[in-house]
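In: I'll drop the sequence and a predicted model, then ask my questions.
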Amino acid sequence: MTTKTLTYLGPEGTFTHQAALTAADRLAPVLGERPRVVPADDVPAIMRAVESGASWGVIAWENNVEGYVVPNLDALIDASDAAGFARVGVDVAFDAFVRLPAGDAGRPDPADYAGAKVSAHPHGLAQCRRFVDGHRLRPEPAASNAAACRDLRPGDVALGPSLCGPLYGLTTLAAGVQDFDGARTEFLVLVPRAEATRLLAAARDGGEAEYETIVTFIPLSTGPGVLADLFDVLRDAGLNMTSFISRPIKGHDGTYSFIATIDTAPWQPRFRRVLGEVAEHGDWVKVLAAYPRRERPNPPVDAWMLPEGGVHLVAGGLGQDWRTDARVRKELLW
């Protein structure tokens, strides 16, 4: 039997590589052997490998600092034969690296690199903005954080996971340069759609009971009330929606696809009826992924987490006449 492969965004050392290794460990009991992880140059190559049946794939999906990885989301919406059946999370932290000349064992000083070029994946650059701005570094996006580290030239700076240092012979300029501790990226494991159906059925038969589903809706009629009608259908079915975003249909003003994460499986009777109702209404619908439900914390949003400005009656110390308060009028444009 041929060993199954998991294709990830390379080179070695990316967060996607870490996710692929974690996924391989989790899939070993399912497959009877540990799949082999294989790097790809870009996400389109991963999607081609999955859709052709040559490999399974791992793609970044959502980060709790920068949000959804939009190109990957669009790629999965547009894919003709790929679906997610598992989800893997990786804690995200960044170090800043430099490449010292051979024989130089000194400790580099960040001040010596002020104004230098800094390279990382666009999400990596965004998550290390304070470090980049504080040292007046010049951002240059790379295909991945690991690629930035692999291709780093003397005099420049790269941002990436700590394992990139020993992997690519780099010296740490500064550790933990991310803006936010506790950052995490979630990844989807992709397979051809028929395999997703088979694997999910096997998981159900094995006792897995709770699932999440990522689904895309495209209403074919647009105008007032279309989105409210969709929400009504989900609400009336008693379904819990944990996230909702929209993406424009490229090049067509006023048209959108809507992507929702629902707290149940697509074969569960209530959700199955909803999917059927949407389809019978003439709208387009597609399940992008279904996977065993993760334990999800439900912490409160404390006042210190809120952005600047806005209206919050408790934290703002506003009284009963708050509607006439100048601060409220400013924030609500009354």
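Out: Sure, I can see it.

In: only C-alpha atoms for contact and neighbour calcs from this point on.
Out: OK.

In: And the contacts of the helix or strand where residue 8 lies?
Out: Here residue 8 sits within strand 5-9, counting by DSSP states H and E. Residues from elsewhere that reach strand 5-9, judged by CA atoms under 8 Å, 6 or more residues apart in numbering: 16-17, 20, 24, 35-43, 46, 49, 55-59, 144.

In: let's go with 7 Å and repeat that
Out: Applying CA atoms under 7 Å, 6 or more residues apart in numbering, the contact partners of strand 5-9 are 16-17, 20, 35-43, 46, 55-59.

In: before we go on, here's another structure to hold up against the first:
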Amino acid sequence: MAIGYLGPEGTFTHAAARELRPGADLVALTTQAQAIALVEDGSIEGAVVPVDNTVNGVVLPTWDALLGTTASRIVADTLVPVTFNAYALTGDVVPEVVVSHPHALAQCARYVSSLGVPSRAASSTAEACASLAPGEVAIAAPVCAELYPVATIATKVEDGAGAITQFGVVSRDDVRPTTDRWTTVFAALPERNAPGSLAALLTPLASLGCNLENIVARPLRGSVDYVFLLFVTDLDQDREASALDSLRAQCSGLSVLGRLAAAKHSRPDGASGIPARLAPVRS
């Protein structure tokens, strides 16, 4: 059966799909919601989707789509280095608009600002090249120079070296990583919306020696309540089971959305990334 990915050809997701499922029949799809829905109903065997990015954080459309399923989860993942070039239909373009995926625009903010023109969001970096119009500048992966009739007008336009995007394979199979340790992503709905309810979720995890790498709150439609995505690291099968037991005691709803084995590292350029207003005060 086919493996879906966010197309068209030339996206970073396409590159990740070729790495994660070499030799598979790859099918270009439009959105994470579409790809994950096709996995859920059995139309395709799996789908490769972005899950996290070192510049823009977790990819919310992926996790929101997973929250709408009952059987699908992330079963494998990989890290793809991200670098961008700028393209136009002709090399002598006078820029009027810069177009790319919102995450790419964020990762190339200085270059985008230097053009001094409005930006337009595209569904993917490759789609930015595929739909390029006169006067537009697309920001996309280097491979797009081979796949689309565009001229390269600048290379390595990202703000800093070392950015990576984490991609995962969504499947209906419940497969654990082959590594000794991994990150489990829990979707947790507290029993009640009350002071201390979130602390009640997290305190038992700390007592188990689990590290909470990230927490993301997603609002419930038509409610003032939230579901929390808990990225809990350094787990194995036994520690994950213990974490599930501790969370279940505090939740009205609990599910595993996926397991991530690839280890992210700090950027090699030495930039701390600490926002200016949070930087240590020097006396």
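Out: That came through, no problem. Treat the numbers as computed from the prediction; the structure is a model and nothing was measured.

In: Mean distance between the helix or strand where residue 205 of structure 2 lies and structure 1 after superposition?
Out: Using DSSP H and E, residue 205 of structure 2 falls within helix 197-207. In the superposition against structure 1, helix 197-207 of structure 2 averages 1.1 Å from its aligned positions (mean CA distance after the TM-score superposition for structure 1).

In: buried subset of the contacts of strand 5-9 of structure 1?
Out: Among those, those classed as buried by neighbour count (16 or more other CA atoms under 10 Å) are 16-17, 20, 35, 37-40, 43, 46, 55-59.

In: Confirm residue 46 of structure 1 sits in a strand?
Out: No: applying DSSP: H, G, I helix; E, B strand; the rest coil, one finds residue 46 of structure 1 to be helix, outside a strand.

In: Now which residue in structure 2 aligns to it?
Out: Residue 46 of structure 1 maps onto residue 35 in structure 2, with residues paired by TM-score structural alignment.

In: wouldn't its match be in contact with residue 29 here?
Out: Yes: under the criterion of CA atoms under 7 Å, residue 35 of structure 2 makes contact with residue 29 at 6.3 Å.

In: got a list of what the match of residue 46 of structure 1 touches?
Out: For residue 35 of structure 2, the contact set (CA under 7 Å, 6+ apart) comprises 4, 5, 29, 47.

In: how far away is the aligned partner of the second one in structure 1 from residue 163 of structure 1?
Out: Spelled out, it's residue 5 of structure 2. The alignment partner of residue 5 of structure 2 in structure 1, by TM-score structural alignment, is residue 8. Using CA to CA, to the nearest Å, residue 8 of structure 1 is found at 17 Å from residue 163 of structure 1.

In: Then residue 35 of structure 1?
Out: Look at residue 35 of structure 1 and residue 163 of structure 1: by CA to CA, they are 22 Å apart.

In: Equivalent analysis for residue 95 of structure 1, please.
Out: 9 Å.

In: likewise residue 287 of structure 1?
Out: 35 Å.

In: try residue 88 of structure 1
Out: Separation of residue 88 of structure 1 from residue 163 of structure 1 (CA to CA) stands at 19 Å.

In: Looking at the two, which has the bigger crowd around it?
Out: residue 88 (21 against 17; other CA atoms under 10 Å).

In: List the contacts of whatever residue of structure 2 lines up with the more buried one.
Out: Under the alignment (TM-score structural alignment), residue 88 of structure 1 maps onto residue 78 of structure 2. With contact set as CA under 7 Å, 6+ apart, residue 78 of structure 2 has these partners: 166, 167, 168, 262.
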